[in-house]
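Trainee: Here is a sequence together with a model predicted from it:
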Amino acid sequence: MGLFPWQRVLALIGATFVIALPDSYDSHWSAKDIIIRDVCVIGGGSSGTYAAIRLRDMNQSVVVVERKDRLGGHTETYTDPGTQAKLDIGVRIFHNTDLVKNYFARFNVPLITADLQAPGESKYVDLRTGAVVTNFSPGDPTAALGAYAGELAKYPYLDAGFDLPDPVPADLLLPFSDFATKHRLEAGVGLIFRFGEGIGDMLRLPTLYAMKLVGLRVLQSIQTGFLTTARHDNSELYEKAQAVLGADNALLLNSHIISTQRDTNDGYVRVVVATPSGQKLIKAKKILLTIPTTLDSLDHFDLDGSERSVFKQFNPNGFYTGILRNTGIPDNTTIINTGVDTPFNVPFLPGVYSIDPTGVPGLHGVIYGSPNLIPGERVKDDIIAAIQRLRTAGTLPTTKPEFAVFSSHSPFMLTVPSNAIAGGFYRQLYALQGHRHTFYTGANFHTHDSSMLWQFTEALLPRIVA
């Protein structure tokens, strides 16, 4: 069915005021197109899938609305057609916690300790020129990481979310470059940067974001070992969760939101969704929103003034990943983009972070970051040009590679400037929990770390079902 006239008007003008739906509204829908649930989960990535499974455990009826044809979000796995080898190109590692192990165990997905040692040789190359950065060594980061852990220990609340004290500690507001210099972390910045890939221009961002992405739990896992799936197929978790939710008629894949109305007379929010089988009306007691809360992402939501004033402050960055064929780079060689003249020798962005062996002959993984959003085709062209510069510089006999698979994980990090953090931005953001029957989880409410997001979501669930 098409949009009602008032929906068309609201969509066109981007209205932010509230209209209570008339009691007769539902009568315009066929019964087969109305879905009634306790909770409508919007987004089927890491947080949304976990929440839907756990809400089901808590005797809540759910429906998940997901744009893609699968669950998992940034957890993506490529199957090489020649060898049938599985290669994770999104989320690759997890923390060794009981929550993680129990979640995988319920779906009979075995875990092993991840091997993060790059095979063969690592070349430190400035990919702006393709030349090896001479006389460069990453050095021993042990002492610097110890000092960094000492600083992290001052802010244990960061592992639970953005529930910051007032006033916000001054060190958390410093650009990370200044923080690293102040606390003599120079030898550890390279490793912190690599574990924080995707954050964008880490050195200029407030230290808060570096500490959120590379926190105490990450440092502990570096020492004790991360986990990954024994079959090297992290998507298996989501395929099995998808089977469970699909059997409950709890999934709307390849679907997107047309409109929402969260101020009604009967306590049910309304969500109009375009699905492959036509438009559906979801009536739910609560919404759990897990997608990035940018104004672009929420352009079909009935945002009020308080929501819009918070979400409009976010600045998104870009993160991209893929698998390359026939690069000319040896199968046992890792290329680490290293700035010859940049602070701490971190790579200049936008640009490639690294090009890594996959263990499958002829295939290399690539990850790319940008401080802002850029088109995927431009990213692909830049990656290919960077690889060809290795040949021009005489570093390696590279060729023009092809993408076996490419994926944009953008918008990735959502950040705000230090003055906004100091002014109480995260208090305002968290105050939206439960506002207008809507709850939030996902990376911009905590961090880009599946294990930590499941922990955050678990803590939020009692509020949703109350």
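Mentor: Right, received. Where do you want to start?
Trainee: make it CA atoms for all contacts and neighbour counts henceforth
Mentor: Fine.
Trainee: Report the buried residues of the longest strand along the chain.
Mentor: Ranked by residue count, the top strand of the chain under DSSP state E comes out as strand 278-289. For strand 278-289, the neighbour count (16 or more other Cα atoms under 10 Å) marks 279-289 as buried.
Trainee: need the residues you listed in TSV with distance to Leu203, can you?
Mentor: Shown next, in TSV, are the buried residues of strand 278-289 (distance: Cα to Cα, whole Å):
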residue	distance to Leu203
Gln279	46
Lys280	46
Leu281	46
Ile282	44
Lys283	45
Ala284	43
Lys285	43
Lys286	39
Ile287	36
Leu288	33
Leu289	30
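Trainee: okay, pairing it with this:
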Amino acid sequence: MFSRISTAAVVAQLAMGVVASPCKVPTINSTVAAWQAKYPGATVQSADVVIVGGGSSGSNAAINLVDAGKSILLIEKKAQLGGMVDSFTDPTTGTVYDFGVATFTNLTGTEAYFERLGISTKSPTFGATTPYYVDFTTGQTIDYVAPDVVSEFAALGVYHDVVAQYQDLFFPSYANWPAPEDIPEDLLMPFGDFAVKYNLNDTMLLLWAGIGAGLADMLDLPALYVMQTFGAPTAAVFLGTDVQYVPESGRNQDIYDAVASILGDAVMLNSMVTESVRLANNQGVALLVENQVSGDYTIVTAERLVMAIEPTASNLAPFATDSTESAVFNKGTWSVVSTGLVQHPSLPADALIYNLPASAANGNDFAYPEPPFVDYFEAVGDGYFQAIVVGWEGFTVEEAQALAQDAIEKLADAGTIDPTNGVPLTIAAWSDHGPMDMRSTKEDLQAGFIQDQYALQGYRSTYWTGAAFSNQLSTYLWAYNLEYLVPLVVASF
């Protein structure tokens, strides 16, 4: 059986002399030889498994595969592992602020993973804040009355119990996902309708501000994707019936520094795949990898490839996806999230300023800003505020930062905060989390989207981890790797 190769990939391979005709699949040896001729200084490295993406899912998969007896190479485009963990250290005080990943929930394998890395943990502490409800398009406060805590948690308990009924269908993986005709209607209906059905009004702001805002259109998409993102284990943490952890050091980046230390020379930082060949029937892969700092090339060969990056068109461009793969990923929709650590003297020191439209006044629990939007400014200490900005795929860092600056100016112009006196927002640190929370439509789900997606596991020697196949949260991804992905990859040898 031959894997299908796109026309563009064939043209590129012909130009390198890798294939002689469009119907002939390249071999790993011929590919390596062609790349060595084109890049004579390139080194060659081999492993059982090569992993692309050193964020939460890729780093964890690498450790689990090593522990399963497999040799690995881990390719990461940034200068450190960890993806969007985002730990910032104040250069004056030495205080650490984690403005990407906040805490880690108590899921399957979490404690054992921390022990494997030599990371001691503690329970997180949170500072008190004063909530403000403001329409960021005008800067004016709105007459939103938040539910009391008892009512909020009662509604969250209902949400937890309903989601728990369906959890095995999509957590930690979709291995148990039902046939299209058997998908429960609760999972397919728009989340706004689901929330009305179960009278979740009093916990809607918690669901939105907790995680849901990152979806950009929480009310409109199939309820499945909200349940996947804000699952029963996460609800249990908010309810206080389960625990959460942070490293004893208070610096989440320590987790990934420990991974890098364990993996040593198997980690390729500042590196990106520029070309690839992936063969059918688990016959292996070859990747041409460029170091973005030195400009040096490495040719990587492996029996299996694990993709730990979001499968967007731009991310997958070097991997020459074929029609089978594109038919799945082209149906995906992504929101884009930026998170920043910012300062401004006009922001109240203890403020948590929520962005809600004017229509959220007078008890409307189903009104949220339209993308792109700033989700909130939250005081985290010493004059620092975390800012979350959300848009659709293609929304840039520059646009996100400009939107945050515009929000500050509107708040000041409306008299909601002190005048800015021309002082701009200070950006201490900023992280582009990029496309997140891939989702599809009800119609695609009913047409077998999940089945088609998971059928890609092992196709062209490639296996998939990351949020598009599981969940955006670190500990969910670790459970997915431990219980589903790593056993699948190991069994393929």
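Mentor: Sure, I can see it. Just so we're clear, the structure is a prediction, and the values are computed from it rather than from any experiment.
Trainee: in structure 2, what residues pair with the next helix or strand after the longest strand of structure 1?
Mentor: Next helix or strand after strand 278-289 of structure 1 toward the C-terminus (DSSP states H and E): helix 305-311. Mapping helix 305-311 of structure 1 onto structure 2 (TM-score structural alignment) gives residues 323-329.
Trainee: which outside residues touch stretch 360-379 of structure 2?
Mentor: Stretch 360-379 of structure 2 is contacted from outside by 129, 136, 142-145, 192, 201-202, 204-205, 209, 213, 216-217, 219, 349-357, 359, 385-392, 395, 400, 403-404, 407, using Cα atoms under 8 Å, 6 or more residues apart in numbering.
Trainee: and if you look at stretch 332-339 of structure 2?
Mentor: Contacts of stretch 332-339 of structure 2 (Cα under 8 Å, 6+ apart): 99-100, 214-216, 386-395, 397, 400, 430-440.
Trainee: Return the subset of these lying in strands.
Mentor: 386-392, 430-439.
Trainee: sorry, back to before: so what's the gap between the match of helix 305-311 of structure 1 and the chain middle?
Mentor: Stretch 323-329 of structure 2 has its C-alpha centroid displaced from the chain centroid by 21 Å (Cα atoms, centre = their mean, to the nearest Å).
Trainee: Trace Glu115 of structure 2 over to structure 1, please.
Mentor: Counting by TM-score structural alignment, the partner of Glu115 of structure 2 is Ala105.
Trainee: How about Gly139 of structure 2?
Mentor: Gly139 of structure 2 maps onto Gly130 in structure 1, by TM-score structural alignment.
Trainee: Please determine how far its match is located from Leu3 of structure 1.
Mentor: Look at Gly130 of structure 1 and Leu3 of structure 1: by Cα to Cα, to the nearest Å, they are 53 Å apart.
Trainee: show me the contacts for the aligned partner of Leu414 of structure 1 in structure 2.
Mentor: Counting by TM-score structural alignment, Leu414 of structure 1 corresponds to Met438 in structure 2. Applying Cα under 8 Å, 6+ apart, we find Met438 of structure 2 in contact with 332-335, 467-468.
Trainee: Leu164 of structure 1 too?
Mentor: Going by Cα under 8 Å, 6+ apart, Leu164 of structure 1 touches 157-158, 426-427.
Trainee: can you do 10 Å?
Mentor: Leu164 of structure 1 is in contact with 155, 157-158, 421-422, 424-427, counting by Cα atoms under 10 Å, 6 or more residues apart in numbering.
Trainee: Aligned to it, what sits in structure 2?
Mentor: So, by TM-score structural alignment, Leu164 of structure 1 is matched to Trp177.
Trainee: How about the secondary structure of its match?
Mentor: Here Trp177 of structure 2 is recorded as coil under DSSP: H, G, I helix; E, B strand; the rest coil.
Trainee: one step back: distance of the nearest residue to the match of Gly139 of structure 2 once chain neighbours are set aside from His446 of structure 1?
Mentor: Nearest residue to Gly130 of structure 1, sequence neighbours excluded (Cα to Cα, 6 or more residues apart in numbering): Leu390, at 4.2 Å. For Leu390 of structure 1, the distance to His446 of structure 1 equals 38 Å [Cα to Cα].
Trainee: So for those two, which residue has more residues nearby?
Mentor: Neighbours per residue, other Cα atoms under 10 Å: of Leu390 of structure 1 and His446, the larger number sits with Leu390, 25 against 22.
Trainee: and the counterpart of that one in structure 2, what is it in contact with?
Mentor: Taking TM-score structural alignment, the alignment pairs Leu390 of structure 1 with Leu411 from structure 2. Shown in contact with Leu411 of structure 2 (Cα under 10 Å, 6+ apart): 134-141, 346-347, 417-420.
Trainee: Same check on Phe104 of structure 1?
Mentor: The contact partners of Phe104 of structure 1, by Cα under 10 Å, 6+ apart, come to 98, 110-111, 229, 234, 236-238, 240.
Trainee: a markdown table for those residues, including secondary structure, neighbour count and distance to Arg56 of structure 1?
Mentor: What follows is the contacts of Phe104 of structure 1, written out as a markdown table (DSSP: H, G, I helix; E, B strand; the rest coil; neighbours: other Cα atoms under 10 Å; distance: Cα to Cα, whole Å):
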| residue | secondary structure | neighbour count | distance to Arg56 of structure 1 |
| --- | --- | --- | --- |
| Asp98 | helix | 9 | 20 |
| Pro110 | coil | 16 | 23 |
| Leu111 | strand | 20 | 24 |
| Thr229 | strand | 21 | 24 |
| Asn234 | coil | 27 | 22 |
| Glu236 | helix | 20 | 20 |
| Leu237 | helix | 22 | 16 |
| Tyr238 | helix | 23 | 15 |
| Lys240 | helix | 17 | 15 |
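Trainee: In structure 2, which of the residues you listed still touch?
Mentor: With contacts defined as both residues aligned by TM-score structural alignment, their matches' Cα atoms under 10 Å, 110-111, 229, 237, 240 are the ones among those whose aligned partners also touch in structure 2.
Trainee: closest to Gln220 of structure 1 among the residues you listed?
Mentor: Top of the list for closeness to Gln220 of structure 1, among the kept ones among the contacts of Phe104 of structure 1 and by Cα to Cα, is Leu111 at 18.0 Å.
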